[in-house]
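J.: coords please:
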Amino acid sequence: MKLNSAVSAVITGGASGLGLATAQRLAAQGVKVAIFDFNEEAGEAAAKELGGVFCKVDVTNEAQVDAGFAKARAAIGQERILVNCAGTGIAIKTASRDKQTGEIKPFPTDAFDRIIQINLVGTFRCIAKSAAGMMTLEKLEDGERGAIVNTASVAAQDGQIGQAAYSASKAGVVGMTLPIARDLMGDGIRCNTILPGIFNTPLLARAPENVKAALAASVPFPKRLGYPDEFAALAELMITTGYFNGESVRLDGGIRMAPR
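T.: Just a heads-up that it's a prediction; the model follows:
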């Protein structure tokens, strides 16, 4: 797929971090971008910077997702690109013992379900609705209609202590990538997933410098945190390379996460 002003894209979680970097990279190629995010202030600012449109969307809310796609398509046309970056994490052990009282507590199921709803169901919700829209488009010269890129995590394969919910949600994204690519192959829509390692995003920026330095040192090479634009560059490659389909690719400097 060639990137130019004739192409529109929707980026979920596009107001910051990996999503914003991807929106910036696509917009630099002339692509018209719509940013889905629940952070209205940051989302509006990003859309203004990129000449795109902001849609306030919580990916767990069906009505908001529908309204977001309707607003985006009215403003910039039917998207040929969907990049799913909306997501969050949590750290709770499956069962734990309070160090002071000795009380034993199981992982609260509602907290587990929330992570699944955001990271996995929210991603699939946006894929299904975007793909349905892409199916209305005329095929490009190579028979392609659209491209979808999802965000999983290296935790999908080597989750750490306390990451049962997060790892399950991200493993689910990896697990559905190939079946989705197969579901959509007859309509010329590709689907791929990136598994980022430790990236320098706003979420990590709140961590103390010594913590970030230790994380950087744990990366085999290069010994640093990933740059959001490196994620965006891989997303762009997945979008523009027509033979890239049904793949889940780690982007992590060769790290394999230890238990903690």
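
J.: for the rest of this, base every contact and every neighbour count on C-alpha atoms.
T.: Will do.

J.: what is the helix ranked longest in the chain packed up against?
T.: Determined from DSSP state H, the single longest helix within the chain is helix 164-184. On a contact count with 3 or more C-alpha pairs under 8 Å, 6 or more residues apart in numbering; DSSP states H and E, helix 164-184 meets helix 109-115, strand 146-151, helix 155-158, strand 189-196.

J.: which of these sits closest to Ala75?
T.: Of all these, strand 146-151 sits nearest to Ala75, with 18.4 Å by C-alpha to C-alpha.

J.: and the closest one, what other elements does it pack with?
T.: strand 81-84, helix 122-134, helix 164-184, strand 189-196, helix 228-240.

J.: quick check: buried residues in it?
T.: Applying a neighbour-count criterion of 16 or more other C-alpha atoms under 10 Å, one finds Gly146, Ala147, Ile148, Val149, Asn150, Thr151 buried in strand 146-151.

J.: between these, which is nearest Gln160?
T.: Using C-alpha to C-alpha, the shortest approach to Gln160 within the buried residues of strand 146-151 belongs to Thr151, at 18.0 Å.

J.: that closest one and Cys85 touch, don't they?
T.: Yes. Using C-alpha atoms under 8 Å, Thr151 is in contact with Cys85, at 5.5 Å.

J.: what's the overlap in contacts for the two?
T.: Residues within reach of Thr151 and of Cys85 at once, by C-alpha atoms under 8 Å, 6 or more residues apart in numbering: there are none.

J.: starting at the chain centroid, how far to stretch 79-93?
T.: The chain centre lies 4 Å from the centre of stretch 79-93; the measure is C-alpha atoms, centre = their mean, to the nearest Å.

J.: what's next to that stretch, contact-wise?
T.: Contact with stretch 79-93 is made by 7-14, 18-19, 37, 59, 73, 106-107, 115, 118-119, 123, 126-127, 130, 133-134, 145-151, 161-166, 235, 239, as judged by C-alpha under 8 Å, 6+ apart.

J.: one more to put side by side:
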Amino acid sequence: MDIRGCAAVVTGGGSGLGAATARRLAAAGARVAVLDLNADAAQAVAREVEGIGVACDVADAESAAAALARAADAHGAARVLVNCAGIGVARRILGRDGPMPLDAFDRVLRVNLLGSFNMLRLAAAAMAGLEPLADGERGVVVSTASVAAFEGQVGQAAYAASKGGIASMTLPAARELAQFGIRVMAIAPGLFLTPMMRTLPEEVQAGLAASIPFPRRLGDPDEFADLVLTCVTNRSLNGEVIRLDGALRLPPR
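T.: Here you go, the predicted model:
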């Protein structure tokens, strides 16, 4: 897809991978709506990319629909949706205080998995009504999984389940939406230098980076954004989960 002049929506766009993606899509010529639970962060990135910033709870049907409507009012219906909104909670199934609270597990799945599906279903409904482009293409959805979907570590049951759901959802969604000319992809990043990672001590960051075969460093959010753009522009990419991890395979702990 040639995204010059096309409307794009990036969830979790107020920071980290989402912010880098919003900047990359805008640099390629897209009109970008930055959605984030943090309205101030969304608007700050939106000012950078000359787009629109909208507060959005991706796991809430009404909030997501309202955010997409605001984005469509500003830029038209989106042909590109990138799901970067997500949270991570490190909790053991059986900890010192007993079993993991069910609401902690539920919250991670709601934001990461249900939120990604919620945005996909709403965006796809709008994309299906658009005029087709080359090869009959109408839109692209790229969601964010994780290497934890495949090698979840101790304490990552909730996070791994949520990201595994995104990975498993990608192919059936691509098959179902193919009739409308909508492609569905997912990226499974490894260890990236996001704001959450920056809060860790430098020695911890260095230890994590040393576990990556090559390049032996934490991933740059711009590298994630570059792969998003490739997923959007290459029409043969569909129904696939791409690992972006420097050949990293997570150990049990």
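
J.: adding distance to Gly51 of structure 1 as columns, could you present the buried residues of strand 146-151 of structure 1 in CSV?
T.: Formatted as CSV, these follow (distance: C-alpha to C-alpha, whole Å):
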residue, distance to Gly51 of structure 1
Gly146, 22
Ala147, 22
Ile148, 22
Val149, 22
Asn150, 23
Thr151, 24
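
J.: among these, which two are most distant?
T.: Gly146 and Thr151 (17.1 Å).

J.: can I get the helices and strands packed on helix 164-184 of structure 1 in TSV with distance to Ile92 of structure 1?
T.: Formatted as TSV, those follow (distance: least, C-alpha to C-alpha, whole Å):
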stretch	distance to Ile92 of structure 1
helix 109-115	9
strand 146-151	22
helix 155-158	14
strand 189-196	21
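
J.: out of those, flag the one nearest Arg256 of structure 1.
T.: Using C-alpha to C-alpha as the measure, helix 155-158 is the one of these that comes nearest Arg256 of structure 1, at 6.8 Å.

J.: just say which of the helices and strands packed on strand 146-151 of structure 1 is most tucked in.
T.: Mean neighbour count (mean count of other C-alpha atoms under 10 Å) peaks for strand 81-84 among these, with a mean of 27.

J.: that one corresponds to what range in structure 2?
T.: Taking TM-score structural alignment as the measure, structure 2 aligns residues 80-83 with strand 81-84 of structure 1.

J.: quick one: that stretch to structure 1 mean distance?
T.: By mean C-alpha distance after the TM-score superposition for structure 1, the fitted stretch 80-83 of structure 2 averages 0.2 Å away from its aligned residues in structure 1.

J.: pretty sure Ile127 of structure 1 contacts Ile148?
T.: Yes. The pair Ile127 of structure 1 / Ile148 is scored as a contact, 7.4 Å apart, by C-alpha under 8 Å.

J.: now which residue in structure 2 aligns to Ala235 of structure 1?
T.: Alignment note: Ala235 of structure 1 maps to Val228 in structure 2; criterion TM-score structural alignment.

J.: Arg80 of structure 1 and Lys223 of structure 1: what is the separation?
T.: Distance, Arg80 of structure 1 to Lys223 of structure 1, using C-alpha to C-alpha, to the nearest Å: 36 Å.

J.: neighbour count for those two, which is higher?
T.: Arg80 (24 against 15; other C-alpha atoms under 10 Å).

J.: returning to what we had before: adding distance to Val33 of structure 1, write the helices and strands packed on strand 146-151 of structure 1 out as a markdown table.
T.: Shown next, in a markdown table, are those (distance: least, C-alpha to C-alpha, whole Å):
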| stretch | distance to Val33 of structure 1 |
| --- | --- |
| strand 81-84 | 9 |
| helix 122-134 | 14 |
| helix 164-184 | 23 |
| strand 189-196 | 19 |
| helix 228-240 | 14 |
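
J.: which SSE is Phe54 of structure 1 in?
T.: Per DSSP states H and E, Phe54 of structure 1 falls inside strand 53-56.

J.: next SSE downstream of that strand?
T.: helix 62-76.

J.: may I see the buried residues of that following helix?
T.: Buried, per 16+ other C-alpha under 10 Å, within helix 62-76 of structure 1: Gln64, Val65, Asp66, Gly68, Phe69, Lys71, Ala72, Arg73, Ala75, Ile76.

J.: likewise stretch 75-95 of structure 2?
T.: The neighbour-count check on stretch 75-95 of structure 2 (16+ other C-alpha under 10 Å) flags 75-86, 88, 91-93 as buried.

J.: of those, just say which sits nearest to Ala22 of structure 2.
T.: Val82 (9.0 Å).

J.: coming back round to it: out of the helices and strands packed on strand 146-151 of structure 1, which is closest to Val219 of structure 1?
T.: For Val219 of structure 1, the closest of those is strand 189-196, at 12.4 Å, according to C-alpha to C-alpha.

J.: so what's the match of Ala235 of structure 1 up against?
T.: Thr21, Val82, Val142, Ile187.

J.: ok, of those, which one's closest to Pro201 of structure 2?
T.: For the contacts of Val228 of structure 2, the residue nearest Pro201 of structure 2 by C-alpha to C-alpha is Thr21; the value is 25.8 Å.
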